[in-house]
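Chemist: Pasting the sequence and the predicted coordinates here, then a few questions.
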Amino acid sequence: MGAPVAACAATNAAAVLWCEAGRSPASAARAQQFGLTPVATLRDLLDRSDIVISLCPPAAAEDLARDVAEHGFAGVYVEANAINPERMVRIAELLKPAAAVVDGGVVGSPPVRGKTPTLYLSGPVAATAQIEALFADTAVQMKTLGREVGKASALKLSYASFQKTSRVLVALAVGMAREHGVDQELVEVASRRTDSYLAEPEYVAKTAARAWRWGPELQEAADALAAAGLPPEMLRAAASTLARWNDAKGGELTLTDALDRLAQP
């Protein structure tokens, strides 16, 4: 994601730099492919930059921010990694008051071959405006969510929790079906419905009303996964979540009621 996003920034920036210290040959090849300018050290990069965009694996986000803070960076720092809002706040505290910190979250595929991801932002108005200008008229779409640091990270993780877990659930479902020779039939059944459940939040209340029955079904499915040598923990965790709604059987819950019960069993 990082290299093609950086290439989009080059549309409006005087230069887009990357630090080659400690990076792999594959990273160097990507940077060259997208026309980024190499610098030898992080200090070199920070001394020459008005804006820093951190787009790396989540586990490295805080260490990178700490390294940037130790150099006294005083520009705009965009923390665009898939991290939780609490970590985002910690990173902002590391970099302030020297830097203006913008919370960012990229939703979508890398901006290549016609793809147009959205970079969601939250943070100081002047700083978010700079980032909007940086990506104006590029394949990276922009949307600002307000001034509160943590909002963009929360949106990114909310979406990722559904999207990525759904992909894992597909693997488990197909794996179970294949074990019993009905994987093609499973695909046929699923092809009759293509809508995303995430677009139907009103169904949460109906899920709560059915939880007393669905939970045991998922436990049975978890047992089937275990028997097939597949990991059952995800379905057991889903069954445990449904158990928080066990007393909603037959009830007429609203979406708000259902979510309140889920958060405060």
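Modeler: It's in. Numbering: from 1, shown residues only.
Chemist: make it CA atoms for all contacts and neighbour counts henceforth
Modeler: Noted.
Chemist: where along the stretch 51-200 of the chain do the strands fall?
Modeler: Taking DSSP state E, counting those that start in this stretch as the criterion, the stretch 51-200 of the chain carries its strands at 51-54, 76-79, 100-107, 118-122, 141-144.
Chemist: Need the residues that contact the fourth one.
Modeler: Taking CA atoms under 8 Å, 6 or more residues apart in numbering as the criterion, the residues outside strand 118-122 that touch it are 102-108, 128, 140-152.
Chemist: if we can go back for a sec, of the strands of the stretch 51-200 of the chain, give the one that comes closest to residue 214.
Modeler: strand 100-107 (30.9 Å; CA to CA).
Chemist: Would you mind pulling up the elements that the closest one packs against?
Modeler: Applying 3 or more CA pairs under 8 Å, 6 or more residues apart in numbering; DSSP states H and E, we find strand 100-107 packed against strand 76-79, helix 85-95, strand 118-122, helix 125-134, helix 151-179.
Chemist: mind running it again at 10 Å?
Modeler: Judged by 3 or more CA pairs under 10 Å, 6 or more residues apart in numbering; DSSP states H and E, strand 100-107 is in contact with strand 51-54, strand 76-79, helix 85-95, strand 118-122, helix 125-134, strand 141-144, helix 151-179.
Chemist: so it versus helix 85-95, what angle?
Modeler: 150 degrees (axes from the mean of the first three to the mean of the last three CA atoms, to 10 degrees).
Chemist: Could you check how far strand 100-107 is from the centre of its chain?
Modeler: Computed by CA atoms, centre = their mean, to the nearest Å, the chain-centroid distance of strand 100-107 equals 11 Å.
Chemist: ok, and here's another one to check against it:
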Amino acid sequence: MDIGFIGAGEMGAGLAWAFGRAGHTCRAVASGRSAETQARMAEAGMEPVDDLAALNASSQVIFSVLPPELAEPEAQALAEATRDGGPLVFVEANAISPMRARRIAGMFGDNVRVIDGGIIGMPPSEDNRPRIYVSGPGADVLAPLDRAGIEICPLGDDIGRASAMKMTYAGLTKGTNALLTAVLLAGEQMDLTEALRQELSDSQPAMFAKAETTVPRLPADAGRWVFEMREIAETFRSEGVPGGFHDGAAEIMDLMAGSEFGHETRRSRDRDRTSAQTIAALARRLG
């Protein structure tokens, strides 16, 4: 299968690596991309193309795996590039609300089969096999990719169901990360850090261990997760569930993204920095 990718970040390149190992050919637009992105593409065995028109012409399936704030404008650009083209399967696999997923699906003509996707898990590797929840008419076209480093999990014919799955799941996992950060930061601001850490270690050891390992990693991803938290909040509100918690989570992510560690990526982050040092830096931002 010829597979194109809009986005060659850690997840997009990871999927391409897995699909390539299963015998599929993967491509992405290389022009205008950073040196780090081009290095990821090369490591994943992705073939470079010049632009979206070339990606469309060389692909049977195109996955969009981007920072979620780029999902809609990039989908619009692809919709324009495919307007007079042949048949294509477009997998909208970004962390966006069901409402946005449905809006994106409506951009495309009849020659494009749009599949809603929600990725859960870390990028594919020797140790990781993420799940891709899919929904939309004809989503079974992706069956050849099942077990190709991923698991395909169908959720029916309605566009938006896979995105809703992503929103609810990430609302828990990333929302918990934001809550842990907020609690530790509040403790730091009130000069309770040592006492709070000791109490958490004694009475909530699992939560404390999660904070110790997770909080130092968050600045590398926080910038991409601000918009995602807001999408979760809007998703919850659309169903009558209060969204304020995840509005607050977006503020925490934004605080981390603007910190002295906000320039880090998953590849470049300081793996020796502790959660206490990370929280202290966030406190300095608050003043």
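Modeler: Done, it's in. Given the structure is predicted, the values throughout are model-derived calculations rather than measurements.
Chemist: hmm, back to that, buried subset of the contacts of strand 118-122 of the first structure, written for ChimeraX?
Modeler: Applying 16 or more other CA atoms under 10 Å to the contacts of strand 118-122 of the first structure leaves a buried subset, and the ChimeraX line that selects it is:
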select :102,103,104,105,106,107,128,140,141,142,144,145,146,147,149,150,151,152
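Chemist: one step back: reformat the helices and strands packed on strand 100-107 of the first structure as JSON lines; add distance to residue 26 of the first structure.
Modeler: Shown next, in JSON lines, are these (distance: least, CA to CA, whole Å):
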{"stretch": "strand 51-54", "distance to residue 26 of the first structure": "18"}
{"stretch": "strand 76-79", "distance to residue 26 of the first structure": "23"}
{"stretch": "helix 85-95", "distance to residue 26 of the first structure": "28"}
{"stretch": "strand 118-122", "distance to residue 26 of the first structure": "25"}
{"stretch": "helix 125-134", "distance to residue 26 of the first structure": "26"}
{"stretch": "strand 141-144", "distance to residue 26 of the first structure": "27"}
{"stretch": "helix 151-179", "distance to residue 26 of the first structure": "25"}
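Chemist: do you know which of the ones you listed lies nearest residue 13 of the first structure?
Modeler: Among these, the nearest to residue 13 of the first structure by CA to CA is helix 125-134 (6.6 Å).
Chemist: ok, and for that closest one, which residues are buried?
Modeler: Neighbour counts using 16+ other CA under 10 Å place 127, 128, 131, 132, 134 of helix 125-134 of the first structure among the buried residues.
Chemist: how close does the first one get to residue 40 of the first structure?
Modeler: In other words, residue 127 of the first structure. 27 Å (CA to CA, to the nearest Å).
Chemist: Over to the last one?
Modeler: Applying CA to CA, one obtains 24 Å for the distance of residue 134 of the first structure from residue 40 of the first structure.
Chemist: just the helices in the second structure please.
Modeler: In the second structure, the helices defined using DSSP state H lie at 10-21, 35-44, 52-57, 71-81, 98-105, 161-189, 193-203, 205-214, 219-238, 244-257, 275-286.
Chemist: Report the angle between the fifth one and strand 112-120.
Modeler: Right, helix 98-105 of the second structure. Counting by the same axes, to 10 degrees, helix 98-105 of the second structure lies at 150 degrees to strand 112-120.
Chemist: Quickly note the distance from the equivalent of residue 78 of the first structure over in the second structure to residue 75 of the second structure.
Modeler: Under the alignment (TM-score structural alignment), residue 78 of the first structure pairs with residue 91 in the second structure. Going from residue 91 of the second structure to residue 75 of the second structure by CA to CA gives 10 Å.
Chemist: between those two, who's got more neighbours?
Modeler: The residue with more neighbours, out of residue 91 of the second structure and residue 75, is residue 91; 24 against 19, by other CA atoms under 10 Å.
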